[in-house]
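**Q** Sequence first, predicted coordinates after that:
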Amino acid sequence: MDIVIKLSQFLLSLSLLIILHELGHFIPAKLFKTRVEKFYLFFDVKYSLLKKKIGETEYGIGWLPLGGYVKISGMIDESMDKEQMALPPQPWEFRSKPAWQRLIIMLGGVTVNFILAFIIYIGMAFVYGDTYVANADLKDGVWVTNPAIENAGIQTGDKIIAVNGQKIDRYDDIAKNLFMAKDVTVERNNEIKTIKFPINIINKISNSGVKRSLVEMRIPFVVSGFEETSPNKKAVKPGDILTHINGVPVKYADEVAAQFKNFSGKTIPITIKRGDQVVQSTLKFNKESKSGVAYASRLPYSNLEKLNLYTINRQKFSFAESIPIGIETGANGLVEYGNQLKTIFNPKTEAYKEVGGFAAIFNIFPNTWSWEAFWTITALLSIMLGVMNLLPIPALDGGHVMFLLYEIISGKKPSDKFLENAQMVGFVLLIALLLFANGNDIYKAIVK
């Protein structure tokens, strides 16, 4: 059932983004009286799953879910329709339109992508408001849960003050900033330190094999369940909070996990908090110092509040207030994704090894249905799709825009033969990028 929910979110998001992107080309094409022959969700290689012709346009769903397209008459695109291009230009064709109209048609898709992202962020600010824990409220610092971050020099208990010179105000911003960190400023034992991260930190994080967040809030050891062979199923219950181990008080789960390594083959006394009761019990450990007791690595904000651990800040916004907040969130998303691309194109970072394809996108979606998560991911993907399509690669919107700008500035239109060759080169590049990204997914699935 989890896979069905995950797949449903993935396909819904992908379909929404593709349809709206192609609609961004379709609407200005129709406004400028340019004939659109096809409007397809997914690619209809050899055959279509569904199709219906309305007026001069065939609408359909293809079987190959690698994107979508609109086929505009008189345009050199992925269809490579050389027969049509060999005929004299017709008034309804793309090539007969003024350069400025063709430019608007080509920019329509990415424009819709960016507008969609901003609309989603505005809507989310209005519907969900803002809920966060202030970074300053993490009095005992963070819990480092990824060995690559630990090896880079960050320790559990460090208070992360700034990343790349930018002050961190919210807990939720820590992990995503660490992922792109060059240097991190921390407070450790009342002393301020600046830690330099290796340039290939992204690759090191990926190779660590740990899929959890890079850091977590420090929370108590709350029992969440048991391994099947655990001898401690009667000693503790889910929801119990460990407060003492072998007579020593413990506040956080990371402290408990560190102590557990010392009890190979032993049975030790523990104190637990069960609701309003304080209960004495024991835990048994095998020779590998395993108790078979699972604990929660993170807790919902509502639980954190009940345990009086952290202050949860909540803000609600009117629709008018949501507009600048959503725009700012979208603008920050654009800047962040631009920085990620710069990192990927820098060979020294080795970030190109982490480029993923459809499987990587699929894995972003949660196993449980969450509209908040769905819209957050969809907005991010919309920004990614818009930016990627603007890359000046023939066969992408950005390639067509590049040639159109050249035509507008120079007054000279590239020949159809040149555009055909450029389209072919761009198509080969796109296939290579698709193979590389999805090949990375396959490699990680098999090797890692």
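**A** Great, that's in hand. Being a predicted model, the structure only gives us computed values, none of them experimental. Numbers count the residues shown, from 1 in each chain.
**Q** Please count neighbours and contacts with C-alpha atoms only from this point.
**A** Will do.
**Q** Measure how buried Leu87 is and give me the count.
**A** 9 (other CA atoms under 10 Å).
**Q** ok, so what distance separates it from Phe365?
**A** From Leu87 across to Phe365, the span is 47 Å (CA to CA, to the nearest Å).
**Q** Check Gln155 too.
**A** 30 Å.
**Q** Run through who's touching stretch 72-83.
**A** Contact with stretch 72-83 is made by 29, 34-38, 71, 84-85, 89-90, 92-96, 395, 416, 419-420, 423, 427, as judged by CA atoms under 8 Å, 6 or more residues apart in numbering.
**Q** What is the end-to-end distance of stretch 138-154?
**A** 15 Å.
**Q** For that stretch, which residues meet the burial criterion?
**A** Leu138, Gly141, Val142, Trp143, Val144, Thr145, Asn146, Pro147, Ala148, Ile149, Ala152, Ile154 (16 or more other CA atoms under 10 Å).
**Q** rewinding a little: just the buried ones among the contacts of stretch 72-83, please.
**A** 29, 34-36, 38, 71, 85, 92-96, 395, 419-420, 423, 427.
**Q** Narrow those to those in helices?
**A** Ala29, Met85, Leu419, Glu420, Gln423, Phe427 (DSSP state H).
**Q** here's the one I want to compare it with:
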Amino acid sequence: MEIAIKLAQFILSLSLLIVLHELGHFIPARLFKTRIEKFYLFFDVKFSLLKKKIGETEYGIGWLPLGGYVKIAGMIDESMDKEQMALPPQPWEFRSKPAWQRLIIMLGGVIVNFILAFLIYIGMTFVYGDSYIANKDVTDGVWVANPVVKKTGLQTGDKIISVNGVPTDRFEDVNIQLMLAEDILVERNGKQETIHVPHDFVGQLLGGKKQSIVEFRVPFIVSEIGNDSPNKDVFKSKDIITSFNNAPTKYADQVLDQLESLKGKTVPATVKRDGKEIAVSVKVTDSAKLGLVYAGRLPYSNMEKLGLYKVTREQYGFFESFPVGIAKGADQVSGYWQQLKAIFTPSTGAYKGVGGFKAIFDIFPEQWSWEAFWSITALLSIMLGVMNLLPIPVLDGGHVLFLLFEIITRRKPSDKFMEYAQITGFIILLALVLFANGNDIYRAITR
């Protein structure tokens, strides 16, 4: 059932983005009286699942869910319709329109993507407001469990002050900032220290086990007990370990850090159960395990009830939502450009994190959440817009590049040149798709 929910969100989100992106091309093309021959969700290679011709345009749904397209008459695109291009230009064709009109038609898709993302962020700000934990309220510092992060010198208990000179205001932003970190300013034992991060830090992260960079420090709350656990008669679900091996333990990391040195031993502990403190004896296995699953991540409401962190909640009126939502969208666009820059800089190793359709599928939660759905859809809309702006022939950015050349030089590239450019662009795009989805397969096998 969980897979079906993830799949439904995945298909709905991509379908919405594809249709609106193509509408971004369709609407200005029709405004400039350019004929649209096809408008398709997904690709109709050899055949389509559904199609209907209305006026001059065939609308349909293809069987290959790798995107969608509008086929504009008189345009050299991925369809490579050489027969049409060999005929004399007609007034309703794309190639007969002024360069400025063709530029608007080609930019229409990415403009819609960015507008959609900003509208979603504005709407989410108005409907959901903001709930976050201020970084200053994480008084006992972060939990560092990732071995790659530990190698940089960042330690559990460090309070992160800034990343690359940018102050960290909300804890939710910490992991995103750290992904592209060069210098991290932390407070440790009352003193400030600067941690210099290796240039290939992001590559090391993506090449290792899938793990958060840092986490909230939370108590060891038992959520599940294994049937083969030596402690199955000791613990109950929702027990909170408050002391372990005669030492007070406020956080789970204080328990986990001791297990390696206590292999095969039985140690005293105290658990909080139904509001009472209960003394127990705990067996540590020879593999340094307790046979328990603990609640490593807690909802904000639970952390607030436990008195761990103060949750800040902000609600916005309709007009207040616009500047806040726009600022959120701008931050996401800026962040994604920074990620792309890192990806195209091989020395960072960020290319290891490039993913295909499985990576996108995995983003969606297993339970239906409209808040999560719209948040992911907004992010994907920005990604689609930015990716389409890349100056690769066959993508919108490639067409825009040639149109700008034409406007500046007043020289139009020949149809033969555009044909070869499209073939080259298609090969580059195919290589990128194979690489991204190959990364998915590699990660699935190695992890």
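**A** Alright, I've got the coordinates. Note that this is a predicted model, so its numbers are computed, not measured.
**Q** With secondary structure and distance to Val186 of the first structure as extra columns, can I get the buried residues of stretch 138-154 of the first structure in CSV?
**A** Supplementary listing: those in CSV, determined by DSSP: H, G, I helix; E, B strand; the rest coil; distance: CA to CA, whole Å:
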residue, secondary structure, distance to Val186 of the first structure
Leu138, coil, 12
Gly141, coil, 9
Val142, strand, 10
Trp143, strand, 13
Val144, strand, 13
Thr145, coil, 16
Asn146, coil, 17
Pro147, helix, 17
Ala148, helix, 17
Ile149, helix, 13
Ala152, helix, 13
Ile154, coil, 8
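**Q** of those, closest to Thr131 of the first structure?
**A** Of all these, Leu138 has the smallest distance to Thr131 of the first structure: 15.6 Å, by CA to CA.
**Q** so the closest one touches Lys159, yeah?
**A** Yes. Between Leu138 of the first structure and Lys159 there is a contact under CA atoms under 8 Å: 7.3 Å.
**Q** After the host helix or strand of Ile192 of the first structure, which helix or strand is next? Please name it.
**A** Here Ile192 of the first structure, judged by DSSP states H and E, is contained in strand 191-196. Later in the chain than strand 191-196 of the first structure, the nearest helix or strand by DSSP H and E is helix 201-207.
**Q** start and end residues in the second structure for that next one, please.
**A** Mapping helix 201-207 of the first structure onto the second structure (TM-score structural alignment) gives residues 201-207.
**Q** Off-centre distance for that stretch?
**A** 16 Å (CA atoms, centre = their mean, to the nearest Å).
**Q** Mean per-residue distance, that stretch versus the first structure.
**A** Compared with the first structure after the fit, stretch 201-207 of the second structure shows a mean deviation of 1.3 Å (mean CA distance after the TM-score superposition for the first structure).
**Q** And stretch 372-379 of the second structure, by the same measure?
**A** Per aligned residue, stretch 372-379 of the second structure averages 1.0 Å (mean CA distance after the TM-score superposition for the first structure).
**Q** Stretch 268-278 of the second structure: which residues count as buried?
**A** In stretch 268-278 of the second structure, counting by 16+ other CA under 10 Å, buried: Ala269, Thr270, Val271, Lys272.
**Q** If you could redo that for stretch 302-309 of the first structure, that was the one I meant.
**A** For stretch 302-309 of the first structure, using 16+ other CA under 10 Å, the buried residues are Leu304, Leu309.
**Q** go on, stretch 333-347 of the second structure?
**A** Residues of stretch 333-347 of the second structure classed as buried by neighbour count (16+ other CA under 10 Å): Val333, Tyr336, Trp337, Gln339, Leu340, Ala342, Ile343.
**Q** now swap in stretch 118-133 of the second structure and tell me
**A** Neighbour counts over stretch 118-133 of the second structure (16+ other CA under 10 Å) mark Phe118, Leu119, Ile120, Tyr121, Ile122, Gly123, Met124, Thr125, Phe126, Gly129, Tyr132, Ile133 as buried.
**Q** Also stretch 6-16 of the first structure?
**A** For stretch 6-16 of the first structure, by 16+ other CA under 10 Å, it's Lys6, Leu7, Gln9, Phe10, Ser13, Leu14, Ser15.
**Q** my guess is the third one meets Phe365, correct?
**A** In other words, Gln9 of the first structure. Yes. Counting by CA under 8 Å, Phe365 is a contact partner of Gln9 of the first structure at 6.9 Å.
**Q** Mind listing the shared neighbours of the two?
**A** Counting by CA under 8 Å, 6+ apart, the residues touching both Gln9 of the first structure and Phe365 are Phe374.
**Q** now, which of the buried residues of stretch 268-278 of the second structure lie within strands?
**A** Ala269, Thr270, Val271, Lys272 (DSSP state E).
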